[in-house]
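Participant: fold the following for me, if possible:
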Amino acid sequence: MQKILKIFQSKLFFLKNAYLSQEIDYSKFIKCAIWSVLGNGISRFIYIMATIIVGRYLGRKSLGELGILQSTAGMFEVFAGFGLGITATKYVAEFRTKNKIKLGRIIGLVSFISIITSVVIAVILIIIAPWLGSSVLSAPHLTNLLKLTAAMLFLSTINSVQIGVLAGFEKFKIIAKINMISGLISLPSIILGVKWGRLSGALVGLIIYLALNCSLSFVAVRKECKKNDVYIDYKYKRKEIWVIREFTIPAFLSSAIMGPVTWYCNAMLVKQPNGYAEMGMFNAANQWRYILTYIPGVLSTPLIAIMSHSLGLEKVLPTLGLYLKTTLSYAALLSAAASVLSLLSPWLMSIYGHEFAAGWQVMVLLLGAAFLYGILMPAGNMIAALGKIWLGFLMNVGWSFVLILSCYFLVHLGAKGLALSYLIAYLLHSAWIVIFIFCILKD
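Facilitator: Model prediction:
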């Protein structure tokens, strides 16, 4: 017993020293974080406005249809994106000063592959849209709209690589300006689209937003490369294929499982009695889950960069200190925000229309899941920084298994059952994250 107590005390002493460590300079990270939060906030605002407009004008069922369409596009986008955005960010940041020739080839490589993957996956989506609409979603009338989401998929994939390059150059201010300009121009098109074209009009409005965003980011990348004397080389891109093998593929596999699992659980819900109405309820409440985890999600890229750099210099203690400070900060921020949003949930849900007000319990359950997800995110950043990407993949497999199993037994409860499934999945996900952190302390 005394031996266990000594081990526990030594771990606490180590954690205290890590927390008090001041070796990491936070000023640059804070600047990037502020602009990153602003830029991504504008993008998220556009999608929230689209859901509110559809809910107010077209009702709960149409909002549910919009949710499953976006979920489908998002699932296919995971495969089209192939982890190329985060690959661009990592290697632009690494090589932008020490090897500009190599950097030009890497940008050419990821840009070329993104075009190929986005076209191929978009064509596949168009081809199987009739089968998805009739057999999988039990909604043949959504076939043409599923085909329309192929354009969203293509533009999102190309844009993610461009934004990844800009993030690698640490041009988060430019990214924020691009999102602001695109949002101001395209928001009226979404409103008019819903009014004149109903659900298809809403999708067209979102496509206009993505097209503007993609065009502006394309121009910004070329300007930034010229400014930094980086020539985008498409001719000798094969020399850097090792990037795909060593980083992109494991990173892709780690994230690829999430989209299909989420989509499958959504599909289970819409096939229930009154399924699309329940999906509309879940989709409305789910927007607030995304809001709660917005800041942890946005700060992931800067955190991974700082942790990777620190670990590369063998500064284990400061890196663990950064992890502890970030986790505790997220816990304080998210617990306060989740409490306030839970108290306001009946009113917030009624914004979408009076028929949504009864879904406040769904929102509260999803806020609980969001809290757990948020405080676990720095651990995920640590896993990436340590290069343990296959471990992250196995953890995601475990989360997915629990979510599907829970959904299978609880989906008969409708939107509430799906929300409860997410909460259960993140509770168990927390367990193996704690084990992982304990193993780090042991090492």
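Participant: from here on, just use CA atoms for contacts and neighbour counts.
Facilitator: Will do.
Participant: if I look at the spatially most central residue of the chain, how far off is Val434?
Facilitator: Central residue of the chain (Cα atoms, centre = their mean): Gly297, 6.7 Å from the mean position. Distance, Gly297 to Val434, using Cα to Cα, to the nearest Å: 20 Å.
Participant: now do the helices in the stretch 201-350 of the chain.
Facilitator: Using DSSP state H, counting those that start in this stretch, the helices of the stretch 201-350 of the chain run over residues 242-243, 249-256, 258-270, 275-292, 294-298, 300-312, 316-350.
Participant: can I get those in JSON lines including distance to Lys98?
Facilitator: Converted to JSON lines, the helices of the stretch 201-350 of the chain look like this (distance: least, Cα to Cα, whole Å):
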{"stretch": "helix 242-243", "distance to Lys98": "17"}
{"stretch": "helix 249-256", "distance to Lys98": "24"}
{"stretch": "helix 258-270", "distance to Lys98": "35"}
{"stretch": "helix 275-292", "distance to Lys98": "37"}
{"stretch": "helix 294-298", "distance to Lys98": "27"}
{"stretch": "helix 300-312", "distance to Lys98": "15"}
{"stretch": "helix 316-350", "distance to Lys98": "24"}
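Participant: compare with the first, here's sequence two:
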Amino acid sequence: METMTPTKKHLNQENMTDIKVLKEKLRGSNLMKGFAATFLGSGASKVLLVLTTFLCSNLLSKGEFGEFSFVRNTLNVILCICALNFSSLCTKFTTEAKFSIESLHRLFLLFLFSFFICAIIGFFLVVAPESFLLNIFSTAFVVKFFRISGLLLPFFMLEPLFEGIMRGLKKFKLIGLLQTASSVFYLLVVFIGIKQGGLTGAMYGVILYYLLYALISFFVINRLCSVRKICYRLNGFYKQGGALLTMILPIFFMSFIEAPTLWIAQVILSKSESMGAIGSMTAMMQVRNLAMLIPGYFTNTYLAFAGELNAQQKYSEYYSQFSRIERSYFIIGIILFLFLSLLSQPILFLYGKEYVLDWPVMIISNIGIPIVMLASLYRVDLILKDHQAYLFVVSLVWNVAWIVIMFVMIKLSMAPLYSFFISQNIAAFIFVVLLYRGYNKDKVIKLI
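Facilitator: Below is the predicted model:
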């Protein structure tokens, strides 16, 4: 047996010490604590939402479930335009409001703008002619559902904005608790709704879920920071009107670009091949999005901490931390790509035997994982640095590039499903390069 020399023993002790120090740093890291709280709470919430989907698909007929999904997705698109895409901006303004009254005024301006857009869309849904809405929503009941939703839309927008504020206040455990509790409530009201009134009951359950979630969020925010006291500090908020043009409107316009692009790409795919191709595409996108769920939670958590460093102008620490996360994202993205690609056939088999033949396309789809992960990280930096206008232009470029490249590939007789993901990856790579250009340009200036 080999005897351990003093040198080897000393090196082993040093390694053990380094590992202990690293463990202590991770345990004491507020960023990692915030990520853990977000992952546990939001992860549990996602599991409950998936269970609700399975429940609906089993209790409703296939046609009813399709109609229910269409209504829910359409409402999500409306909320995305009105409020969901503003959540990151809420987090940014909240972290900065600790050090700047101007950021508090910008946050209030963002709420006013979101409320204004919700009111306009809601008013349209309420007063639009029945025949016009029937052409969009197909059935009289769905039209009735959206008329009711139109009246309540200004209340529905509160939850995503308040969640952005709570993230800025670093209340990650509270966010996770609220998301989990709301998902339990959603599961219950939809289940009871289906049992009592079938599809109609499920639809009313959705309305009740959104309304109650918004009211609870308002109550929680009022407990965290008195709304009445904040109102006294809003004098002169209109002086921040410039932020509407440079920060808020670009994000708003971006929603109108990004939301329809995937839908247009799906239409091209279905017209060029079949609805079966849509099924394969959906399965692959679902697997890819699920793989990026944990990095996505980390990005949401990181936004609050990075925003604070940026507001305090601690650029050396900011970019040092950003570079470490950048490298980690790339490595994790490559690992996820390799892992999911090696298991592409058994994963696709879970969806059905007919999906397995498309395993080479899934490998192409997985190439996008590290690209999209890096894009989400650079996007955070551009939002924090107030480059929303640049972000809007870059978003326009990559979305147009995707559709154009896909269309050209199909015209050149490439298989539509291959064209979908190859063009998406090429366009996403262009997106990342342009985002990195903006990030690196700022980095050079700030570190001079």
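Participant: TM-score for this pair?
Facilitator: For this chain pair, the superposition-based TM-score is 0.74 by TM-score structural alignment, normalised by the length of the first structure; 408 aligned residues with a Cα RMSD of 4.2 Å.
Participant: mean neighbour count, the helices of the stretch 201-350 of the first structure: which tops it?
Facilitator: helix 275-292 (a mean of 24; mean count of other Cα atoms under 10 Å).
Participant: let me see the contact set for the nearest residue to Ile126 of the first structure once chain neighbours are set aside.
Facilitator: Closest residue in space to Ile126 of the first structure, ignoring its immediate chain neighbours: Lys147 at 4.8 Å, by Cα to Cα, 6 or more residues apart in numbering. Residues in contact with Lys147 of the first structure, defined by Cα atoms under 8 Å, 6 or more residues apart in numbering, are Leu125, Ile126, Ala129.
Participant: report the contact partners of the first one.
Facilitator: The contact partners of Leu125 of the first structure, taken as Cα under 8 Å, 6+ apart, are Phe76, Leu146, Lys147, Ala150.
Participant: now the two most distant members of those.
Facilitator: Maximum pairwise distance among the contacts of Leu125 of the first structure (Cα to Cα): 12.1 Å, between Phe76 and Lys147.
Participant: burial count for Trp131 of the first structure?
Facilitator: 15 (other Cα atoms under 10 Å).
Participant: I'd like the distance between it and Val120 of the first structure.
Facilitator: Taking Cα to Cα, one finds Trp131 of the first structure at 18 Å from Val120 of the first structure.
Participant: now do Gly380 of the first structure
Facilitator: Taken as Cα to Cα, the span from Gly380 of the first structure to Val120 of the first structure is 30 Å.
Participant: look at the two and report which has more neighbours.
Facilitator: With neighbours defined as other Cα under 10 Å, Gly380 of the first structure and Val120 compare such that Gly380 has more, 19 against 13.
Participant: quickly find the element holding that one.
Facilitator: Element membership of Gly380 of the first structure [criterion: DSSP states H and E] is helix 360-385.
Participant: what packs against whichever helix or strand comes after that helix?
Facilitator: Where DSSP H and E defines the elements, the next helix or strand beyond helix 360-385 of the first structure is helix 389-410. Applying 3 or more Cα pairs under 8 Å, 6 or more residues apart in numbering; DSSP states H and E, one finds that helix 389-410 of the first structure contacts helix 249-256, helix 258-270, helix 360-385, helix 415-442.
Participant: distance to Met395 of the first structure added to these, as JSON lines?
Facilitator: Conversion of these to JSON lines gives the following (distance: least, Cα to Cα, whole Å):
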{"stretch": "helix 249-256", "distance to Met395 of the first structure": "9"}
{"stretch": "helix 258-270", "distance to Met395 of the first structure": "11"}
{"stretch": "helix 360-385", "distance to Met395 of the first structure": "10"}
{"stretch": "helix 415-442", "distance to Met395 of the first structure": "7"}
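Participant: could you identify which of those helices is most buried?
Facilitator: By mean count of other Cα under 10 Å, those have helix 360-385 as the most buried, with a mean of 23.
Participant: where's that one relative to the chain centroid, distance-wise?
Facilitator: Computed by Cα atoms, centre = their mean, to the nearest Å, the chain-centroid distance of helix 360-385 of the first structure equals 12 Å.
Participant: same for it, what does it pack against?
Facilitator: Checking 3+ Cα pairs under 8 Å, 6+ apart, helix 360-385 of the first structure ends up next to helix 275-292, helix 294-298, helix 300-312, helix 316-350, helix 389-410, helix 415-442.
Participant: redo that, cut-off 6 Å
Facilitator: helix 275-292, helix 300-312, helix 316-350, helix 415-442 (3 or more Cα pairs under 6 Å, 6 or more residues apart in numbering; DSSP states H and E).
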